[in-house]
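S.K.: just coords:
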C-alpha cells in the first residue's frame, strides 16, 4: 500500500484543552514502561495477553518500528496522550486499519494509565482524534470495539459521540480469551465541525 500523500514525515501534535497527542518517540520508553507497569492489573482485562517481555526495551524497539512502518504505509497513526498541565504521559490512542477508496474509514483503539482514569482525558483524546480523522484525513467513518463489561470505555465512546451499532461475537482474543465486543461508530455527519461533503 502506498503511503498517505497528505502525511508528512514530521507529524504535528494535536492539542486539546487538557491533552496533547503526539507520536511516540524512542525517549518515551522509561515513562511508558513505568506507567504501563504500574497500571498492569487495570489494563490486562481489556488487552491482548501480555507477554513476559511486554515492558522490555527490545519489545519497545519492535513496537516503535511497527509504529513507523504502519505510518509510512498509511495503515495507522499511533499517538501518546500527554496531560498538558503536567506534561506527563497519560496513555495512548491509535487510529488504525485506515482504509480509503469506497470505505474511507478507520478504527480507534486506546489505553490510559490507571492514575489518569476517570478524569475525562480519554474522552477529550477520542474527540480530538476524531476531528483529525474527519477534517485532515478526510475519512467518513470511525469505528471502535468495546467489551460489553468495560463500562468505562463505553462511557468514553458515548460521551465522544459514538453510537452503538451491534454486537460482534467472539471478535477479539483479549487476555487469552475470544470475547464479544460492542461495535461503536461515528460518521463525519455526526461531527459538529465536520467538513462539508465533497
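M.R.: Happy to help now that I have it. The structure displayed is predicted, hence computed values, not measured ones.

S.K.: could you use CA atoms for every contact and neighbour count after this?
M.R.: Noted.

S.K.: any idea how far residue 59 is from residue 26?
M.R.: Distance, residue 59 to residue 26, using C-alpha to C-alpha, to the nearest Å: 12 Å.

S.K.: who has more neighbours out of those two?
M.R.: Using other C-alpha atoms under 10 Å as the criterion, residue 59 and residue 26 rank with residue 59 on top: 13 against 10.

S.K.: relative to residue 27, how far out is the more buried one?
M.R.: Per C-alpha to C-alpha, residue 59 is found 14 Å from residue 27.

S.K.: ok, now residue 153?
M.R.: 29 Å.

S.K.: list the residues that contact residue 28.
M.R.: Contact analysis of residue 28 by C-alpha atoms under 8 Å, 6 or more residues apart in numbering lists nothing.

S.K.: second one coming, line it up with the first:
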C-alpha cells in the first residue's frame, strides 16, 4: 500500500500538523526549555548520547513517513507549538495496527490538549487508514499520560517488562489499546459525550505492585 500523506487534523484550537524540516529550530528551543519536564520520559538509544538532535530526529521521522510506517505530527494550541505526536509502527494487512507516542510542554499539561490530539490521531487511523488496533505504552510513573488513556477509555492490556529504553535505561511500561469495533463513533466523540469508560484503563494491583520492583536480570 502506498504511504498516505501526513494530514492536518484539528479540533477547535488544537491542531495536529505534519512535521517539517524547518521546524527543527523552534522544536529544539521548546525541548531545551522543557528538558527537566520531558527527560524522565524520553526514549533513548542504548549506548548512545543524550544530546538533542532535532534535525536528525526530523529526518528520521520523515523517512519513516515516506516509507508509510509513521505519521509524524507537531501539536499546536492557539497557534503555538506545544508538543509532538507520532503514530509509528504502522502495519497494514492481517495486523493493521500502529502505536502512538506523544509529549506536550509543561505549561499546557492538564488542559485537555493531549487527549484531544491522541483522539484525533486515533480516529484518523481507524476511519481513514482503516487500521484495526492502536496501542499506547506508558511508564508506570507517568501520571499525566496515564490520565490521558483513562479519559479516552483505552483498555489496559498488561505490564511489559524492560520494554523501551527511557532516559538511559530499559524501563517497564503499561500497555493500553483500542480496536476499531470499540469506538465506531470515534474516540473524540465518545470522550466529548462522556461515554468513554474510565475503568477500561484500570491497572490491576498485582501489576502496580510488580512495576514498583525492577525486573532482576541474571548475569548468566
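M.R.: Structure's in. What do you need? This one's a predicted model, so the numbers in the text were calculated from it and none came from an experiment.

S.K.: quick one: which of residue 153 and residue 27 of the first structure has more around it?
M.R.: Ranked by neighbour count (other C-alpha under 10 Å), residue 153 of the first structure and residue 27 place residue 153 first, with 20 against 8.

S.K.: please say which position in the second structure the more buried one maps to.
M.R.: When the second structure is aligned by TM-score structural alignment, residue 153 of the first structure is paired with residue 145.

S.K.: same question for residue 135 of the first structure.
M.R.: Aligned partner of residue 135 of the first structure by TM-score structural alignment: residue 127.

S.K.: quick check, the match of residue 153 of the first structure in a helix?
M.R.: Yes - remark: residue 145 of the second structure belongs to a helix, assigned using DSSP: H, G, I helix; E, B strand; the rest coil.

S.K.: ok, now how distant is the closest residue in space to it that isn't next to it in sequence from residue 149 of the second structure?
M.R.: Nearest non-adjacent residue to residue 145 of the second structure, counting by C-alpha to C-alpha, 6 or more residues apart in numbering: residue 138, 6.8 Å away. Separation of residue 138 of the second structure from residue 149 of the second structure (C-alpha to C-alpha) stands at 9 Å.

S.K.: the two: who's more crowded?
M.R.: Using other C-alpha under 10 Å, the more surrounded residue of residue 138 of the second structure and residue 149 is residue 149, with 26 against 22.

S.K.: element containing the more buried one, please.
M.R.: Residue 149 of the second structure is part of helix 143-152, with elements assigned from DSSP states H and E.

S.K.: what does residue 125 of the second structure give?
M.R.: Element membership of residue 125 of the second structure [criterion: DSSP H and E] is helix 113-127.

S.K.: what packs against the helix or strand just after that helix?
M.R.: Remark: after helix 113-127 of the second structure, the chain's next helix or strand is strand 133-138, criterion DSSP H and E. Contacts defined by 3 or more C-alpha pairs under 8 Å, 6 or more residues apart in numbering; DSSP states H and E place strand 133-138 of the second structure against strand 97-104, strand 169-179.

S.K.: which residues does the residue mapped onto residue 90 of the first structure from the second structure contact?
M.R.: Aligning on TM-score structural alignment places residue 90 of the first structure opposite residue 82 in the second structure. By C-alpha under 8 Å, 6+ apart, residue 82 of the second structure lies in contact with 30, 74, 75, 76, 104, 105, 108.

S.K.: can you flag the buried ones in the residues you listed?
M.R.: 74, 75, 76, 104, 105 (16 or more other C-alpha atoms under 10 Å).

S.K.: burial check on the aligned partner of residue 120 of the first structure in the second structure, number of neighbours?
M.R.: Using TM-score structural alignment, the partner of residue 120 of the first structure in the second structure is residue 112. Counted with other C-alpha under 10 Å, residues neighbouring residue 112 of the second structure total 12.

S.K.: spatially nearest residue to the spatially most central residue of the second structure (excluding sequence neighbours)?
M.R.: Nearest residue to the geometric centre of the second structure (C-alpha atoms, centre = their mean): residue 101, 1.8 Å. Leaving aside its chain neighbours, residue 101 of the second structure sits nearest to residue 86 (5.4 Å; criterion: C-alpha to C-alpha, 6+ apart).
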